[in-house]
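Novice: sequence and predicted structure, then a few things I'm wondering about:
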Amino acid sequence: MKKNNKIALIATVVFIMATILGVIFIPQFLPDDNNTTTNDYEDISVEVAYNMINDTVSYPNLIILDVRNQDEYDSGHLNNSILIPLGELESRLNEIIQYNNTEIIVYCRSGSRSLSASNILASNGFFKVYNMLGGITTWIDAGYPTV
């Protein structure tokens, strides 16, 4: 075999191996834009939440989920909200699973727990999850009512 043929053969083999390895390993490092198993949630302001809550025509079955603890809830909460503390949410999803395709506004005191709760809901098949930014603290600061 001539020297040029050997070089061409080695180059071809190296190219084929690099292509195969690229096909196997590169997709692991790329973002998965087509992932259909994970749903997203949407961050909304307290103003948007207030408007959604008061728009019973567009949101007739809206759920308001409070993920604070019982003491916090008892000291004031959004009207008609359901209390499921964040630490209990995953084990109590069966209580709200029928609302998986219904708009759900999630809130807490300042927004941290509602962010975690929104991720839990979204990753468990809830499709219309809205995380209320700033929590009930921002809600009250905006002058909106609590009960």
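Specialist: Now that the structure is in, tell me what you want to look at.
Novice: going forward, measure contacts between C-alpha atoms and count neighbours the same way
Specialist: OK.
Novice: from what I can see residue 41 touches residue 119, true?
Specialist: Yes. Between residue 41 and residue 119 there is a contact at 7.1 Å, judged by Cα atoms under 8 Å.
Novice: which of those two has more neighbours?
Specialist: Between residue 41 and residue 119, residue 41 has the larger neighbour count (other Cα atoms under 10 Å), namely 22 against 18.
Novice: not counting sequence-adjacent ones, nearest residue to the more buried one?
Specialist: Computed as Cα to Cα, 6 or more residues apart in numbering, the closest residue to residue 41 that is not its neighbour in sequence is residue 129, at 4.8 Å.
Novice: and here is the other one:
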Amino acid sequence: MAQFVEFVANNWILVSALLVLLTLLAWDSGQKAGPKVSTHEATRLINQNNAVVLDIRDKADFKAGHLVDSVHIPNSQVAERISDLEKHKSDPIIVVCKTGQTASAASKTLKDNGFAQVYRLSGGIMEWTNNNLPLVKK
């Protein structure tokens, strides 16, 4: 540990540059995947802008509870089943996963395929249920 502290003290410019680069990388990847929306903003998009909810969780989690009228395409199949969403290309799309962490890849795939209004639900279904918002179970 003492060597690490000494290294950082002796090379503070390099360490600072590394931290700046890592921060920019994280910010850039977040921008490419689309903005995050809170549960409140997602509800507004659904009710006022007819947003489509894309649930990318696996089948068992989807059946355990999902947002009303959400489209289910597992994360591993988003690229192959992009044609299922073509009719919603001009609509806002909210990508939902379990915790809000895996929605980035699916969102980026949608944006790369010409979907302009792609959002990620911050906190995923866990945040939705923590706010006591309703789920449909089928």
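Specialist: Sure, I can see it. What you see is a predicted model; the values in this text were computed from it and never measured.
Novice: and the residue nearest to residue 41 of structure 1, how far from residue 107 of structure 1?
Specialist: 11 Å (Cα to Cα, to the nearest Å).
Novice: which one of the two has more residues nearby?
Specialist: Neighbours per residue (other Cα under 10 Å) separate residue 129 of structure 1 from residue 107, with residue 107 holding more: 32 against 25.
Novice: distance of that one from residue 22 of structure 1?
Specialist: Distance from residue 107 of structure 1 to residue 22 of structure 1, by Cα to Cα: 44 Å.
Novice: residue 71 of structure 1 now?
Specialist: From residue 71 of structure 1 to residue 22 of structure 1 the distance is 55 Å (Cα to Cα).
Novice: of these two, who's got more company?
Specialist: residue 22 (11 against 8).
Novice: how close does that one sit to residue 72 of structure 1?
Specialist: 53 Å.
Novice: cool, and residue 99 of structure 1?
Specialist: Residue 99 of structure 1 is 24 Å from residue 72 of structure 1, where distance means Cα to Cα.
Novice: who's more crowded, those two?
Specialist: In this view residue 99 of structure 1 and residue 72 are compared by other Cα under 10 Å, and residue 99 has more residues nearby, 17 against 13.
Novice: that one matches what in structure 2?
Specialist: Aligned by TM-score structural alignment, residue 99 of structure 1 pairs with residue 88 of structure 2.
Novice: do a quick rundown of the helices in structure 1.
Specialist: Assigned by DSSP state H, structure 1 shows helices spanning 3-25, 46-54, 70-74, 86-89, 112-123, 135-141.
Novice: residue 76 of structure 1 contacts residue 144, doesn't it?
Specialist: No. Shown here, residue 76 of structure 1 and residue 144 do not form a contact pair, counting by Cα under 8 Å, at 11.8 Å.
Novice: in what helix or strand does residue 26 of structure 2 lie?
Specialist: helix 12-32 (DSSP states H and E).
Novice: quick one: residue 117 of structure 2 and residue 107 touch, right?
Specialist: No. Between residue 117 of structure 2 and residue 107 there is no contact under Cα under 8 Å: 9.8 Å.
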